[in-house]
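Undergrad: Below is the sequence, then the predicted model.
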Amino acid sequence: MTAPDLNALLADIETLVSCESPSHDHRALAHSAASVAAVGLRLLGVGPEHLVTDGCPHLRWRFGDGPSRVLLLGHHDTVWPVGTLRTHPYSVRDGILRGPGCFDMKAGVVMALHAAAALPDRDGLTILITGDEEIGSPGSRELIEETARGCEAVLVLEASAEGGALKCRRKGVSLYRIEVEGRAAHAGLEPDKGINAGMELAHHVLATAALSDTTRGTTVVPTALTAGTTANTVPATAQLAVDVRAWDRTEQERVDQAVRALRPVLSGARLHIVGGVNRPPLDAAASTDLFALADSLAADLHIEPLSAASVGGASDGNFTAGLGVPTLDGLGAVGGGAHADTEHVVVAELPPRTTLLTALTQTLLARHRPAADTGQRTGHPACGPSATRRASAQERKR
């Protein structure tokens, strides 16, 4: 299998990185979607469906008249605000590519498009690139699940874990906002007439943090909090965001019940709980067979043995795995620094990882295609433990 042209990969990554696309900026996202669509049109010879949910643009390519069998899944939104390019410009130096969103995950989007372009037959392939993943996919979840339902495999182009490991297990995510209603009063003249929403909130910061369970790997982290309006006023309102990560649904349900059972501590205060389970866990079982096949193909392509990682971060692959669809994540760029000033991509890894993605997609598409249509067979049987050339490397937590 011929390796993709590195210069072509870099040129397309530069195009996407240079089009800033923070999740909440729909105008910027529209420009970004247009850039992705243009790259895809040039490589694939056909434009995508343009889909919009809640003002946010998503792109989908479907090939063939039959059902979709393999879904390449990614997103074009980033956490970086417009203007970041002025301080973090696109660059390639000493084998390292930098720029806002390069690692998470515009390089992965380009890899998906180039891998699809290299396929001799795309019948049964779908590519879905969403625009709101970084904020929990509020508008695209239904689209993702509708597109993935019935597929035989979902390959997620999120960036790899440390050292290029594939993400074969992810924690589920729950997100909450605790809103407190108190009563304002002058902090110096008559504080006793107020109900301090900030003090009420402090009780719930401690109460939610106590729900963590280190033995089960469950983290419950109070994050953003606000209270009050002026320094000399008893706060009338307060809000707290809570981030929950858990390896299994039982833990998600335990924490959910505990958060919803919170009650006011101060007399007269009122609580409102907003939010809940955002993404189910991506269990290791969802990735086992696909990882074995990818590892076997890597050996055939003379690529270094693959390793598997368990990570606390979630992706849209959690949704597809939650449907029971086999899902393999972390097939995108090798590098590091997601959401940080150190975000980067290792340039030398782009061609082999794209080649592996092409081979994996081609093998999966060929499985149920009539023999006359498969062309040259890959020789790989249905994946499973017997198809594994070597044991997966030890799991590493990012």
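TA: Here it is on my side, so go on.

Undergrad: going forward, measure contacts between C-alpha atoms and count neighbours the same way
TA: OK.

Undergrad: Next, the buried residues of stretch 56-75.
TA: Residues of stretch 56-75 classed as buried by neighbour count (16 or more other C-alpha atoms under 10 Å): 56-62, 68-75.

Undergrad: so the nearest residue to residue 227 once chain neighbours are set aside is in which element?
TA: Distances taken as C-alpha to C-alpha, 6 or more residues apart in numbering put residue 238 closest to residue 227, at 4.1 Å, once the chain neighbours are dropped. Using DSSP states H and E, residue 238 sits within strand 237-246.

Undergrad: Please enumerate the helices of the stretch 201-350 of the chain.
TA: Remark: helices assigned in the stretch 201-350 of the chain by DSSP state H, counting those that start in this stretch are 249-260, 288-300, 317-322, 350-366.

Undergrad: Can you give the distance from the shortest one to the centre of its chain?
TA: Per C-alpha atoms, centre = their mean, to the nearest Å, the displacement of helix 317-322 from the mean C-alpha position of its chain is 10 Å.

Undergrad: Just list what it packs against, helices and strands only.
TA: Packing contacts for helix 317-322, counted by 3 or more C-alpha pairs under 8 Å, 6 or more residues apart in numbering; DSSP states H and E, involve helix 141-148, strand 153-156, strand 327-328.

Undergrad: separation between the residue nearest to residue 227 and residue 197?
TA: 6 Å (C-alpha to C-alpha, to the nearest Å).

Undergrad: And residue 69, by the same measure?
TA: From residue 69 across to residue 197, the span is 52 Å (C-alpha to C-alpha).

Undergrad: Residue 74: which element?
TA: Residue 74 belongs to strand 70-75 when elements are defined using DSSP H and E.

Undergrad: Presented hereafter is structure B, for comparison with structure A:
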Amino acid sequence: MPTPAAPDLDLLLTDIRELVECESPSQDLAAVAASADVVARVGARRLGVEPERIVIDGVSHLRWRFGTPRVLVLGHHDTVWPLGTLATTPYSIGDGILRGPGCFDMLAGVAMAFHAIATLPDRDGVGLLITGDEEVGSISSRALIEDEARPVGAVLVLEAAAEGGALKTARKGTSMYEMAVTGRAAHAGLEPEKGVNASVELAHQILALAALGDASAGTSVVPTVLAGGTTLNTVPARAQVAVDVRAWTAAEQERVDAAIRALAPALPGAELTVTGGVNRAPLEERASLGLFEAAQAVAARLGLAPLARAAVGGASDGNFTAGAGTPTLDGLGAVGGGAHAADEHVLVGALVDRTALVAGLLGELLTDRLPERQAAGRRRP
């Protein structure tokens, strides 16, 4: 395949701005739908064809297919930022730094996907899927992602790069739980002994949950959002906590899952209910290294600096595609930092080279010149 044309930075920045200035917090389905309208418009402008709009459980996802896909490009348009964030953190560019809610994770990557595909002399064999609920676990889109990934030879995920622009060749798996405690209400002043304090029980359970982590194995078990009680003078009859679990291996996920479900109440009369479980399996390096080597070769051919790789604790939809048995390379999106933080930013100077890398890698994979690398990364669920 001929070398793709160089991306146009001005047009790329125009598209990133348009995406960033349409806020898309995952939990607000109307905002996600409005964002999908913008993403569809920008994508159609660059690719010359409208996407298929797929709404699942009220969540808006977009899919482009050029012929029968052999390579899938994957991203998401939802963000973690609530409506109104633009008022305090507007889109801006200064001193080579682009800022705005969701710019790094991962609206710049969405725009880069459009421009990388648009520069290909022949797009036949490319699939592009942009989902709308990645930041909340991809509950509605998981089956769609896995179905799109299984038939293809490779998945390129345009999530933001790791520190220094490194590609992500391994990601921890994630599990998500909620533990609910049922106690018994009573007057906190008149007869507290007649109650079963759900908040006290929850305190015992939070300590037990945190103790399930294993730093030596890289496994974290983190109680996060908690709530309990009704009024100041009432013994709480109910309390609950959300729990975030991260692990490098499926075996560790299974160990923690069994341990959480085996926890018993500390207070007589208290009851525990655990919901949730494993969300994303780990993305292991064996699913990525062949594609990383291919990207390294493309970078050399384009005269770009040698690529680095990283293993990261955060999960992405690349965990699903690797778990479905398809070689997956992640972190091909924007270079910058501050994901989910007030200093979220993108390095403008890296946008063109990074987009050219994605286009070059797509072109290489579409020629089928890498069957051995692709086979080496493939594993079955």
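TA: Good, I have the coordinates. Computed from a predicted model, the values in this text were never measured in an experiment.

Undergrad: ok so, going back, number of residues surrounding the residue nearest to residue 227 of structure 1?
TA: 23 (other C-alpha atoms under 10 Å).

Undergrad: Go ahead and confirm it touches residue 184.
TA: No. Contact criterion C-alpha atoms under 8 Å: residue 238 of structure 1 and residue 184 do not qualify, at 11.4 Å.

Undergrad: Packing partners of whichever strand or helix holds residue 178 of structure 1?
TA: Secondary structure from DSSP H and E places residue 178 of structure 1 in strand 172-181. Here strand 172-181 of structure 1 touches helix 197-209, strand 237-246, helix 249-260, strand 270-279, going by 3+ C-alpha pairs under 8 Å, 6+ apart.

Undergrad: now the angle from it to helix 249-260?
TA: Relative orientation of strand 172-181 of structure 1 and helix 249-260, computed by axes from the mean of the first three to the mean of the last three C-alpha atoms, to 10 degrees: 0 degrees.

Undergrad: what does strand 172-181 of structure 1 contact?
TA: Strand 172-181 of structure 1 is contacted from outside by 197, 200-201, 236-249, 252, 256, 269-282, 314, 318, using C-alpha atoms under 8 Å, 6 or more residues apart in numbering.

Undergrad: Now the buried members of those residues.
TA: Burial by neighbour count, 16+ other C-alpha under 10 Å: within the contacts of strand 172-181 of structure 1 this picks out 197, 200-201, 236-249, 252, 256, 269-271, 273, 276-282, 314, 318.

Undergrad: In contact with the residue nearest the centre of structure 2, which residues?
TA: Geometric centre of structure 2, nearest residue: residue 316, 3.1 Å, by C-alpha atoms, centre = their mean. Residues near residue 316 of structure 2 by C-alpha under 8 Å, 6+ apart: 134, 159, 171.

Undergrad: Please apply the same query to residue 50 of structure 2.
TA: With C-alpha under 8 Å, 6+ apart, residue 50 of structure 2 has these contacts: 40-41, 43-44, 64.

Undergrad: now do 6 Å
TA: residue 44 (C-alpha atoms under 6 Å, 6 or more residues apart in numbering).

Undergrad: Tell me the one of the buried residues of stretch 56-75 of structure 1 nearest residue 232 of structure 1?
TA: residue 56 (41.0 Å; C-alpha to C-alpha).

Undergrad: The closest one -> structure 2?
TA: Alignment note: residue 56 of structure 1 maps to residue 59 in structure 2; criterion TM-score structural alignment.

Undergrad: contacting residues around that match?
TA: By C-alpha under 6 Å, 6+ apart, no residues touch residue 59 of structure 2.

Undergrad: one more time with 10 Å
TA: Shown in contact with residue 59 of structure 2 (C-alpha atoms under 10 Å, 6 or more residues apart in numbering): 26-33, 36, 78, 131-133, 138-141.

Undergrad: Relative to structure 2, what is the average displacement of the top helix by length along structure 1?
TA: Ordering each helix of structure 1 by length in residues (DSSP state H) puts helix 26-44 first. Helix 26-44 of structure 1, aligned to structure 2 and superposed, deviates on average by 0.8 Å (mean C-alpha distance after the TM-score superposition for structure 1).

Undergrad: just the contacts of residue 316 of structure 2 now: which is nearest residue 363 of structure 2?
TA: For those, the nearest to residue 363 of structure 2 is residue 159 (19.4 Å; C-alpha to C-alpha).

Undergrad: Structure 1: which residue goes with that closest one?
TA: With TM-score structural alignment as the criterion, residue 159 of structure 2 lines up with residue 158 in structure 1.

Undergrad: ok so, going back, would you mind giving me the ChimeraX syntax to select the buried ones in the contacts of residue 59 of structure 2?
TA: A single ChimeraX command selects the buried members of these (16+ other C-alpha under 10 Å):
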select :26,27,29,31,32,33,36,78,131,132,133,138,140,141
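
Undergrad: about what we covered before: possible to save the helices and strands packed on strand 172-181 of structure 1 as CSV with distance to residue 385 of structure 1?
TA: Output for these, formatted as CSV (distance: least, C-alpha to C-alpha, whole Å):
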stretch, distance to residue 385 of structure 1
helix 197-209, 40
strand 237-246, 27
helix 249-260, 26
strand 270-279, 28
